[in-house]
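J.: have a look; sequence and predicted model below, questions after that.
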Amino acid sequence: MNNIINVLPSKLVDQIAAGEVIERPASVVKELVENSIDAQANEIKIIVKDGGKTSIQIIDNGIGMSRDDIILSFKRHATSKLKKHSDLESINSMGFRGEALPSIASVSQVEILSRTKHETSGYRYTIVGGTEKNIESISTFIGTSITINNLFFNTPARKKFLKTSNSEYRQITQIIRVFLLSHPNISFKYIHNDKILYDLHSKELKNRLLNIYGQSIDNSLIKIDSSNDYLKINGFIGNLNLVRKRPSNQFLYLNKRYIKDRLLASAINKAYVNILERGEFPFYVLYLDINPKHVDFNVHPTKKEVRFENEWKVYELVKEIVANHLTNIYDTLPNFSKTHPISSGQSFFKNNNSQEFYNFDTKPVNINEILNENEITDDKVKRNFDTMFEKTQNDLFNINGDIWQVANKYLITEVTDGLIIIDQHVAHERILFEEALIALEGDGLTSQTVLFPETIQFQPDEYNSFLNILKHFEKIGFKVRDFGKNTIIVDGLPSSIPLGNESNLLKNILDEYMKYKDNDTSFIHNIAASYACKGAIKAGDALNQEEMLSLINKLFSTNNPYYCPHGRPIIVRMSEHELDKRFERK
């Protein structure tokens, strides 16, 4: 009987293993940059073409390799980082498994040039699909240059599942940003399709952050520097100016290695729990230092996962440290928006700092004045009143029913069998949401030209996505022009958006796009919802009589005056029977 179990050829083993280590071009960039860092380089250059599908080149000025080391580096489980079993308990290098280079070489065409400072010449080594082709002596610089061509050329099943060049480019850019922030002491240059995206010299962390995200974040950063016998944590967290709708600006490093740990991410988010809204993510770049004996990186080939000896101790320490640095609430509050005059029927924003609980300074608006407005006689408005209250509008309100603004937040009035309360923010949000949906499908909203245009800087991958949805921004009333280096100038705003909110709105919509993509119905819905949320009046904005009249008229002329785009109720009704029960009359 023939044996049915076979030992696989080493080349096939390499290709199978490559599936775990090398998922996409960004994985190649990650592994090669880590090698450069372990080689003590202080200058690293990354050159990519077509999202890494055509070629990836990494050039560094590290210690380089001898001829024998070059050849050995492409053997499976050959590494310079470990020598004995006990070394696993104190890993300080980026790589240590000895899998990356043979995995990459098995599915690509590789050329490596390297030279050490002890030699007068270096070597060029060529390996294709895991097979050595040539090694020769050449004149080259001290350090290493490695070029990866035609990734997955010999595994067509893997190659066809790569995303578009644009998507792969975004993934590579995100990986590079991880390294820019983990090693601010290293100079990086990143070029994609002959365009320089990053050219950053060695800096302190804060200066590196300002180089990447722009000077505008300077006053929004909160420094963290704390330690005890078990853990040291330092870096920066952001105030609410830097909050985003996706966790794109969250960087956590353990012993200089970027990690993704749901428990620690939860600890940081918990520290913000009382000041963030649902679906918002804080900004942070934090370095944790723990004795390597208390952590295990040898969990997965990508080395992003980690196990802690006492994970709940780390969780509580991180949460407490971050929370303590958020105690000064004024540091976490966003900048106050600039204001502009109100014009009738255009915006409900008021520049009013009054925080009185009841606003009875002026004669309350009579609800019958609203019912007699021309808009209220519209069939849609009548139908919405009738559906909401199961009565005709003419029978609904007392003859002397009045409207008051409570806490500069709610509109309250008496009806025939109790009270109704309207949340002014979500009411206006519903109005703007439906306006935006119509605009996105039609001719667009009007724009107001700003006196002082604002400059907004994006990350390279974000800017690329922004260009893809520029037509949507123009439809809702933005006028923008390119300013170079991933930067735009905003010359005009939607008429309902207050000055100073343009950057947050643009970035929120961009976040939604990067979640849902361009033509997805959810994305269009979320563009309109983001626009409405930023443009709507806020809790604390005092409204005058004319504004309350206009708000309620427009609310009941919408298709759905009962819920905001996020599902929150707009109108709450308390019947006379419920009031009697509350006061124990029944």
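T.: In hand now; what should we look at?

J.: for the rest of this, base every contact and every neighbour count on C-alpha atoms.
T.: Noted.

J.: centre-most residue in this structure?
T.: Ser248 (3.0 Å; Cα atoms, centre = their mean).

J.: now that residue, what's its secondary structure?
T.: Here Ser248 is recorded as coil under DSSP: H, G, I helix; E, B strand; the rest coil.

J.: relative to Asn368, how far out is it?
T.: 50 Å (Cα to Cα, to the nearest Å).

J.: could you do Asn207 as well?
T.: 61 Å.

J.: neighbours around Leu451, how many?
T.: By other Cα atoms under 10 Å, 8 other residues sit near Leu451.

J.: please confirm that it is located within a strand.
T.: Yes: assignment of Leu451 by three-state DSSP places it within a strand.

J.: ok, it to Asp491 distance?
T.: 8 Å.

J.: surely Lys303 meets Asp261?
T.: No: if you go by Cα atoms under 8 Å, Lys303 and Asp261 don't touch, sitting 11.4 Å apart.

J.: settle it for me: which of the two has more neighbours?
T.: Lys303 (19 against 14).

J.: now do the helices in the stretch 201-350 of the chain.
T.: In the stretch 201-350 of the chain, the helices defined using DSSP state H, counting those that start in this stretch lie at 205-213, 262-271, 311-325, 329-332.

J.: and here is the other one:
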Amino acid sequence: MSIKRLDDTVSSRLKSHESVVSTTAVVRELVQNSVDADATKIKVDINTERFIIEVQDNGFGITPSDLNLLGGHNITSKLESLQQLPAISSYGFRGEALHLMLQCSKVLIISKSKDYSGIWARELPAPAFISDEGKFPLMKGALSGTVIKISDVFYNYPVRRKMMEKQSISDLVSAIRTEILTVLIKFPTLDVSVFINQQLRISSIAVSTLEPYPKQLDTCFHNIFGEILPRKQLKFVSASFKSHTVKGIVSINPIQSKDYQYIFINGRKYSDSRFFSAVNKLFQSTKYVEKNWDSYSVKSVGSPYSAYPLFIIGCEVPLEISDLIQDPGKTIFQSGTLKTLCPLILNVMSSFLKHLGYEPGVDVSTFDNSSYFETAHYFTNTKRVELAVKPTNKHANGNRVHKPQNNKVLEILKSPPRTRGIFSRLLENTTGGRQCRDHHYDSEFDIQKLNLAGTESSYLKNHAVSDFKLSKSQIRNFEVIQQVDLKFILVKSGGTLLMLDQHACHERILVENMLKETIIKCMNKCFNYVKLNMKMNISAEEAGWFRESIPEFDTWGIVLEIKDIDTRSSVIELIKAPEFFHEKIKHDSAFLKHVLLQHIYDLRSSKRRRITQLMKEQHSSNKWWIMVPHMPRVYTEIINSKSCRSAIMFGTSLSRTECDVMISDLSKCQQPFHCAHGRPSVVPIVEINDSIFGFSDKDYEILL
């Protein structure tokens, strides 16, 4: 077949899915069109069941002659030549949005211009016609304005239509909230309302531009999202350098989600996960992430919950043409201004933390060097702590677990740093394909070995264990030699001597028994309940998430009810909960809200799956461990804590028989080589496949 140019109809059809990718994308384009028409009031109406999106505004309207041109490719009133691009202040100038929507939906436009007394309508691609107010009541009495109705969305894209059907209402509302906030950051005087299936979901009244800028940001954010945090917890930050200005608000307390982190450059949303990761690393290098725990009566060991700052940063910088044309969705991913802007933002955040009394554990001064923005290691170098996210130590098959080495025996056996939680490892060993293993599926694990630097024994140095691996089935064949120092159990496996941490081993046995018991109770709905009436105020956004998650919490034994107060706030009440959960929360409503929201954020970010769906797939509790990684974090924290407190401590004497029983129980565990908190339970000491062990040595005398 010879090469030839595609037909314009085919080309437009193929291109439509690039810009019109979702309900949210359609809403964004139509709302931005209304803003470009100088509208001060915008109403969005979405019917998810009938696939209809309708946007009405009070802008200057469209003349009949212009109405007949709409829908064509690159039809615009904003641009005539590329030389005009630097002066562009509108959202749209390509003349593509309506044209692309027409390729995958039906479009009706009704408009009234100030220069015309009548109402004109057009069902694209048919010509415009004049109509009376009775036929289009939305325009009745209006001096000017436009209604655009997009119906039968994605009628010719079955896969896209299916995706649209599957999207939850709460996810749709959240996505639209972000788009509306993006517009309000630049135009705070807008009055915007969004109805979904005839229910008011989003409402923002006009904010006076006479208000201080932080007050404008604060009001716009709370109008759209509700009270995610009390207003008194949002503080103003600002800085400037030459022609670059940064202003915004940052929360003095962390929240569990990164969903409320926004940077806008000349009114356009900036998106680069590397830089946002750098900002979060800056905050996580301080005690800022632990700030919430001071206000809770409940205390937790370590950092079992997420903690991120909420921030909205508006930046004014010299306009670059690439900022306008790089993305149809008006998002900025790359810009020449970032060489100055990103270090400026990091310095603002660093100053904010210092003002709160926190000393950042990272040095942001290195970002003043523009060369960092021109290398593959963008945002990775600091003097003290890496800002970049460290790669996880995962093999492709997910069957092996690696842990970094420590320097000394006691550092390994007593208190090594926790680099990755045990449940993340359990997840990668119990999800998908062969990884959904049972007791009969046996795989090898790389076992952390000792660093023998500084030891006086030449034999240990010369016979150090290297690349040591163990499978779970080998544990049952461990031969106990004796207990050592009332802390460890010395065992022989083949030609290797190993040391078992008796506390870590017993903790692992207990934690898996408790996890199994909890999962079985969850599947059989046989918790020991405690009746409660704890109430918490939540935002409208949070209320939507809780409504969709009520069956999920109910399965975990947490029974909730929600009552709406107004369009921006609701009250959620804990009716009853398992006894062990009640013992943890101790009537602390703030902590309760914290742990419940953490599970919702984990579900939304796909860190956990819904247990209701997993139960449908499993049908039984035979593979209970598959559900453990999806358990609410507060449950795993409770179980880990209980198992640690109940496990055999150092200093406890164990008989040979008791050691044998512990090893037998350990061999039945799913993750036998680590305790509940990630500490190794077994460490190889030395290879003993040597004739010297048949005799007495001045350093060692081991009787087998």
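T.: Cool, the structure landed. Being a predicted model, the structure only gives us computed values, none of them experimental.

J.: would you mind reporting the TM-score between them?
T.: Here the TM-score for the pair of chains, by TM-score structural alignment, normalised by the length of structure 1, is 0.72; 500 aligned residues with a Cα RMSD of 4.4 Å.

J.: sorry, back to before: which one of the helices of the stretch 201-350 of structure 1 lies closest to Arg124 of structure 1?
T.: Closest to Arg124 of structure 1 of these is helix 205-213 (Cα to Cα; 34.5 Å).

J.: same for the closest one, what does it pack against?
T.: helix 165-182 (3 or more Cα pairs under 8 Å, 6 or more residues apart in numbering; DSSP states H and E).

J.: Lys593 of structure 2 - nearest residue in space that isn't next to it in sequence?
T.: Using Cα to Cα, 6 or more residues apart in numbering and skipping the chain neighbours, the partner closest in space to Lys593 of structure 2 is Met536 (6.9 Å).

J.: now swap in Ile176 of structure 2 and tell me
T.: Thr24 is the one closest to Ile176 of structure 2 (Cα to Cα, 6+ apart), at 5.7 Å.

J.: ok so, going back, can you lay out the helices of the stretch 201-350 of structure 1 as JSON lines showing distance to Asp386 of structure 1 and mean neighbour count?
T.: Shown next, in JSON lines, are those (distance: least, Cα to Cα, whole Å; neighbours: other Cα atoms under 10 Å):
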{"stretch": "helix 205-213", "distance to Asp386 of structure 1": "52", "mean neighbour count": "17"}
{"stretch": "helix 262-271", "distance to Asp386 of structure 1": "44", "mean neighbour count": "18"}
{"stretch": "helix 311-325", "distance to Asp386 of structure 1": "49", "mean neighbour count": "17"}
{"stretch": "helix 329-332", "distance to Asp386 of structure 1": "45", "mean neighbour count": "15"}
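
J.: mind checking which of those helices is nearest Val243 of structure 1?
T.: Here helix 329-332 is closest among the helices of the stretch 201-350 of structure 1 (Cα to Cα), at 10.1 Å.

J.: now the closest one on structure 2. Mean distance?
T.: Its aligned residues in structure 2 lie a mean 7.9 Å from helix 329-332 of structure 1 after superposition (mean Cα distance after the TM-score superposition for structure 1).

J.: tell me, the following helix or strand past that helix lands on which residues of structure 2?
T.: As assigned by DSSP states H and E, the chain's next helix or strand after helix 329-332 of structure 1 is strand 358-359. Counting by TM-score structural alignment, strand 358-359 of structure 1 pairs with no residue of structure 2.

J.: which strands and helices sit next to strand 358-359 of structure 1?
T.: Judged by 3+ Cα pairs under 8 Å, 6+ apart, strand 358-359 of structure 1 is in contact with strand 402-406.

J.: and whichever helix or strand comes after the strand it packs on, how far out from the chain middle?
T.: Counting by DSSP H and E, the next helix or strand C-terminal to strand 402-406 of structure 1 is strand 410-415. In this view, strand 410-415 of structure 1 has its centroid 39 Å away from the chain centroid, taken as Cα atoms, centre = their mean, to the nearest Å.

J.: what's the answer for stretch 239-256 of structure 1, then?
T.: That offset, for stretch 239-256 of structure 1, works out to 8 Å (Cα atoms, centre = their mean).

J.: in that stretch, what counts as buried?
T.: 239-247, 249-256 (16 or more other Cα atoms under 10 Å).

J.: do stretch 317-334 of structure 2 as well
T.: Val317, Leu319, Asp323, Leu324, Pro328, Gly329, Lys330, Thr331, Ile332.

J.: same question, stretch 561-577 of structure 2
T.: Ile562, Thr567, Arg568, Ser569, Ser570, Val571, Ile572, Glu573, Leu574, Ile575, Lys576, Ala577.

J.: settle this for me: the second one is touching Phe195, isn't it.
T.: If I follow you right, that is Thr567 of structure 2. No: using Cα under 8 Å as the test, Thr567 of structure 2 is too far from Phe195 to be in contact (11.1 Å).
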